[in-house]
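J.: Have a look at this prediction, sequence included:
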Amino acid sequence: MNTDFIIVGAGSAGCVLANRLSANPRNKVVLLEAGGRDWNPWIHIPVGYFKTIHNPAVDWCYKTEADPGLNNRRLDWPRGKVLGGSSSLNGLLYVRGQPQDYDRWRQMGNAGWGWDDVLPLFKRAETNERGADEYHGDQGPLSVSDMRIQRPITDAWVAAAQAAGYKFNPDYNGAKQEGVGFFQLTARNGRRCSTAVAYLNPARKRPNLTIITHAQVERVLLDGSRATGVQYKDKSGILQSLLAAKEIILSGGSINSPQLLMLSGIGEVEQLREHGIEVKADLKGVGKNLQDHLQARLVYKTHEPTLNDEVSNLLGQARIGLKYLMSRTGPMTMAASLATGFMKTRPDIETPDIQFHVQPLSAENPGQGADKFSAFTMSVCQLRPESKGEIRLTSSNGRDYPKIVPNYLSTETDCRTIVAGVNIARRIARHSPLASKISEEYRPNPSLDIEDYDATLDWARNNTASIYHPTGTCKMGNDSAAVVDARLRVHGISGLRVADCSIMPEIISGNTNAPAIMIGEKASELVLEDNPF
């Protein structure tokens, strides 16, 4: 089978590419997805991530290696294995990051990736229910909306944060990010707006677009230094070959894309040879430069009921379900968090370096249900970690999961920032009107001295979790560690690009789904510019 373009991975960026490239009927496009259709009804209900995360039918269910920075704990790393990718499983939070993030990318030698370059792409992708303005669009495929649920405990947190000296910000994706407020989410009329819904469904009936699910790509086919096609196993386990006349774009994400490059002979020579893989291109940076956001999750018991109580019995669950059916509002429309804050841990830094996610419930982790007591959670993460890990092959078999070595909390800055974030959270909890609603500091234990740096850091090493933002493993740039150039072309290989969060030279200051969609928009422009008719 032959086509013009092959897109590997129908995730946040891959679905964008499939839509934009197939908009011209002269382009033949094939989209390959290792997972299946997004038919699970929980995918389309915002709070359904509690049901889909850790479900191997739609989640790769990755785990990290034991990490010394976390006292040798292993963390869950869910990633979407379904049409829409992680945009079908994530917490729906719409965050672009800071303008300075993208300006740094440009200053690192990546022309066309500064804030002024990417803001039009964010706007083009978006239909924001607040309408269009200098920072937002109202004509794009991706629906962005305000929360359709409020809870007193998160309102109290926003008020307490203001009492603690942090200003209210009604739009963290607007003129500035700093401040506290409420999240917007990728949803339309109370239903998840994944990229499969926003981008793929409108293009599905185009005769020049072929979507193949349950197709795990084994390797990229190379003719010398040119990528010519891919081999994949279909649903029956039969090896198939597919050739591309123009380009192949890898959009598998920060784990799958570098793994596929290495399986195809593109990567660090020593690692490829270790697994008996013929070296096609010596790119030392493949799989390196891995960054993620690590969150410390503080839990406070409350005097008054929270969402924990609402979901604790069948009657409460029935009320929630009925409210959703009748009005598409209430807890079933909730994203991963309601309130947020972007703050500085030190006065001498230019932009916020920590982010809060505040939930009117508590749980050991998503997918395991709420705790059996009244409580809320405030999670805090470092926005720009210095710690860098890597993805390493375990074998030459693509079905074998690679090693994920995150290397968390391995620099002094990262350690000091996470401790400062935990202490800021604990101080906010002491301000009105939140303080009067709290009955007990549950996690960490109140015996933990807020002034004890070493004890707080050790608590963080034992209690932090990933916020599921892996990035950077196919770094964009022109230095010796770069994998793709500023046009996302793999160095040394023609006809092959990478377009997903793995291309980030540095992680952005916030949640990564909106930037992944922007990367898909940017990549489609680059591909079309380089392949004119």
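T.: Sure, I can see it.
J.: Could you use CA atoms for every contact and neighbour count after this?
T.: Will do.
J.: Enumerate every residue touching residue 311.
T.: 317, 370 (Cα atoms under 8 Å, 6 or more residues apart in numbering).
J.: how about a cut-off of 10 Å?
T.: Neighbouring residues of residue 311 by Cα atoms under 10 Å, 6 or more residues apart in numbering: 317, 318, 319, 320, 331, 361, 369, 370, 371, 372.
J.: most surrounded residue in those?
T.: For these, the largest number of neighbours (other Cα atoms under 10 Å) sits with residue 361, at 27 neighbours.
J.: doesn't residue 406 make contact with residue 72?
T.: No: using Cα atoms under 10 Å, residue 72 is not in contact with residue 406; the gap is 11.4 Å.
J.: Give the residues shared as contacts by these two.
T.: Both residue 72 and residue 406 are contacted by 65, 66, under the criterion Cα under 10 Å, 6+ apart.
J.: neighbour count winner among the two?
T.: Using other Cα under 10 Å as the criterion, residue 72 and residue 406 rank with residue 406 on top: 27 against 12.
J.: Could you dump the contacts of residue 311 into JSON lines with secondary structure and distance to residue 422 added?
T.: Shown next, in JSON lines, are the contacts of residue 311 (DSSP: H, G, I helix; E, B strand; the rest coil; distance: Cα to Cα, whole Å):
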{"residue": "317", "secondary structure": "helix", "distance to residue 422": "33"}
{"residue": "318", "secondary structure": "helix", "distance to residue 422": "36"}
{"residue": "319", "secondary structure": "helix", "distance to residue 422": "35"}
{"residue": "320", "secondary structure": "helix", "distance to residue 422": "32"}
{"residue": "331", "secondary structure": "helix", "distance to residue 422": "27"}
{"residue": "361", "secondary structure": "coil", "distance to residue 422": "18"}
{"residue": "369", "secondary structure": "coil", "distance to residue 422": "24"}
{"residue": "370", "secondary structure": "coil", "distance to residue 422": "22"}
{"residue": "371", "secondary structure": "coil", "distance to residue 422": "21"}
{"residue": "372", "secondary structure": "coil", "distance to residue 422": "24"}
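J.: try it against this one:
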Amino acid sequence: MDGEIDYIIVGAGSAGCVLANRLSESGGHRVVLLEAGGTDRRFFVQMPLGYGKLFYNPAVNWMYRAEPDPGLAGQADHIPRGRLLGGSSSINAMVWIRGHRQDYDDWRAAGNIGWGWDDVLPAYRAMEDNEAGADAFRGTGGPLYISRNRKGLHWLVEDYIAACGEAGLAYNPDFNGAEQEGAGTYQMTIRGARRNSAARAFLRPAMRRRNLRVETGAQVMRVLLEGRRAVGVEYRQGGQTRLLRCRGEVILSGGAINSPQVLQLSGIGPGALLQGLGLPVMQDNPNVGDHYSDHHGINYTWAMKVPTYNNILRPLWGKALMGLWWLALGGGPLAKSINHGGGFFRTRPGLPRPNMQLYMQAFSTLLPRAGERPLLTPDPFPGLSIGLSNCRPTSRGHVRIASPDPFAPPRIVANAFSTPEDVAEMLEAVKFLRVIAAQPSFARWVDHELRPGPEVQEDEALIADFRQRSGTVYHQSCTCRMGPDAATSVVGPDLRVHGIAGLRVADASAFPNLIAGNTNAPSMLMGWMGADRILSDAR
């Protein structure tokens, strides 16, 4: 198959799985998908709440660590990224959020023709099979089942939504509908009480096709270039270095960290950096790895007068009972993400759209176990958390290789809360969490505030607290951003790498700007619409 390959896809994540499905669908193209990790057929991958067990598991997780960040009080943030079929869609919290319509219109206004809201909405509708049914915004009949997520929720979700209403944030039945603002429940990529990752929805059906080859344990080291054209890749598999050539295109879908890393290792990136590491400069573009954007968030936590999931998921007997419930009947808290409720709000009335996202979790984890995100081992008392994250931070970081060794992790500099705007809006936002908690529907169940604690009241103390306790919410983006001008971007609106033929990037790294909400949906969109462009050019 080697000499007859049309497309090589690097990375079987959210975008890569969609690309593999769509590029192989007609049977007329030969496609190879290379994934550095292994299978997604693991117990805790399939169990929706099992992602807590994957948070620090190097068998399925790249386990990246950012550089110590002054904006986070000097802390080095843990950055989990999926290293298995499905990528981060196999280890994430499964929340399905497209983003605000104006986010995409901003993409189009920046010169990315074909990426406005009116352009992406039909693609989302074609992709989806939404349990809530079809309407002007939702789709049905597509390959990706989306759970409406209205049954089996913790009863405190209703009181959380009611408290948001009492605080002035109205109920919203669909954050992916006509309006994003409001409080409600999240749609989820869960089907039949199992995680519905990009691997399950898109890749597994495509793997039955003879014209698609999927290689696991295959880490790409660099793109092979002949002059200014990509002709294949070099990768490591089973202790051996292999070359794979194609007659069509190489598409990088490694995500916001791995895609710029592979480009830089291939001599495409900041010239001075590459020269300093002894790498040949094939295309000097300082934007490769730059413009790093991410959402950062924090939880406020309360001790409750009534039982929460802590009471049932902490004891061994409770774990066993919930495990049996999930295995036998597909029910209970293990069948869902922990983020049952949520919402979007504006920190100031004059803003044109929401700038903060909410997460309601009927449990708490102030006493974590070492080496585990303790979703399955919460605190030994009834607790509840409401978290938030910023939607459009202005802080920017970068991703840069630190060595010519392709197996060495790159340096990740997040620069969280490095602008006055980001600090000011976060300060406004955390104050609103206490406004929600003070409303009658919520306050009647609260015993006392645990974090940050009632003694933390002044602005300086609140800022110090969110710098100390905030962290990434795992939405790294924009490091190979899309734009018509090579002076400010890495790929054009067709996702072709500026200056290099036969090479594209289709994943969250190509976002021109970070969207408001979880990034799994727009990552799959990049694969879906990227395939459209690739197939259109092949005709």
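T.: Everything's here; your move. Remember, predicted model here, so these are calculated numbers, not experimental data.
J.: Quick TM-score on the pair, please.
T.: Once superposed, chain against chain, the TM-score is 0.98 (TM-score structural alignment, normalised by the length of the first structure); 529 aligned residues with a Cα RMSD of 1.0 Å.
J.: Quickly name whichever of the contacts of residue 311 of the first structure is closest to residue 190 of the first structure.
T.: Set against residue 190 of the first structure, the nearest of these by Cα to Cα is residue 331 (10.2 Å).
J.: Spit out the contact partners of that closest one.
T.: Shown in contact with residue 331 of the first structure (Cα under 10 Å, 6+ apart): 46-47, 147-151, 307, 310-311, 317, 320-321, 323-324, 360.
J.: Most neighbours among the residues you listed, which one?
T.: For the contacts of residue 331 of the first structure, the largest neighbour count, defined by other Cα under 10 Å, is 27 neighbours, found at residue 46.
J.: Show me what it aligns to in the second structure.
T.: Correspondence of residue 46 of the first structure to the second structure, assessed by TM-score structural alignment: residue 48.
J.: buried sites along stretch 147-163 of the first structure?
T.: 147-148, 150, 153-163 (16 or more other Cα atoms under 10 Å).
J.: Farthest pair within those?
T.: The span of those, defined through Cα to Cα, is set by 148 and 163 at 25.5 Å.
J.: quick one, helices of the stretch 151-300 of the first structure?
T.: Counting by DSSP state H, counting those that start in this stretch, one finds helices in the stretch 151-300 of the first structure at the ranges 152-163, 195, 201-203, 253-263, 269-274.
J.: now the stretch 1-150 of the first structure
T.: So, for the stretch 1-150 of the first structure - with DSSP H, counting those that start in this stretch - the helices run 14-22, 49-52, 99-107, 115-125.
J.: residues in the second structure aligned with the first one?
T.: Meaning helix 14-22 of the first structure. Aligned by TM-score structural alignment, helix 14-22 of the first structure falls on residues 16-24 of the second structure.
J.: repeat for the third one
T.: Per TM-score structural alignment, the counterpart of helix 99-107 of the first structure in the second structure is residues 101-109.
J.: quick one: the matching stretch to the first structure mean distance?
T.: Here stretch 101-109 of the second structure, set against the first structure after superposition, deviates by a mean of 0.2 Å using mean Cα distance after the TM-score superposition for the first structure.
J.: Give the buried residues for that stretch.
T.: By 16+ other Cα under 10 Å, the buried positions in stretch 101-109 of the second structure come out as 101, 102, 103, 104, 105, 106, 107, 108.
J.: For the closest residue in space to the last one that isn't next to it in sequence, give me its contacts.
T.: Which is residue 108 of the second structure. Leaving aside its sequence neighbours, residue 108 of the second structure sits nearest to residue 116 (Cα to Cα, 6 or more residues apart in numbering; 4.9 Å). Contacts for residue 116 of the second structure (Cα under 10 Å, 6+ apart) come out as 101, 102, 103, 104, 105, 106, 107, 108, 109.
J.: Recalculate using a threshold of 8 Å.
T.: Listed by Cα under 8 Å, 6+ apart, the contact set of residue 116 of the second structure reads 104, 105, 106, 107, 108, 109.
J.: Tell me the one of those residues nearest residue 132 of the second structure?
T.: Closest to residue 132 of the second structure, out of all of the contacts of residue 116 of the second structure and judged by Cα to Cα, is residue 104, at 23.6 Å.
J.: picking that back up, what's the closest of the contacts of residue 331 of the first structure to residue 201 of the first structure?
T.: Checking the contacts of residue 331 of the first structure against residue 201 of the first structure with Cα to Cα, the nearest one is residue 46 at 18.2 Å.
J.: Do a quick rundown of the strands in the stretch 151-300 of the first structure.
T.: Taking DSSP state E, counting those that start in this stretch, the strands of the stretch 151-300 of the first structure run over residues 179-182, 184-185, 187-188, 191-192, 209-212, 216-223, 226-233, 239-250, 266-267, 281-282, 294-302.
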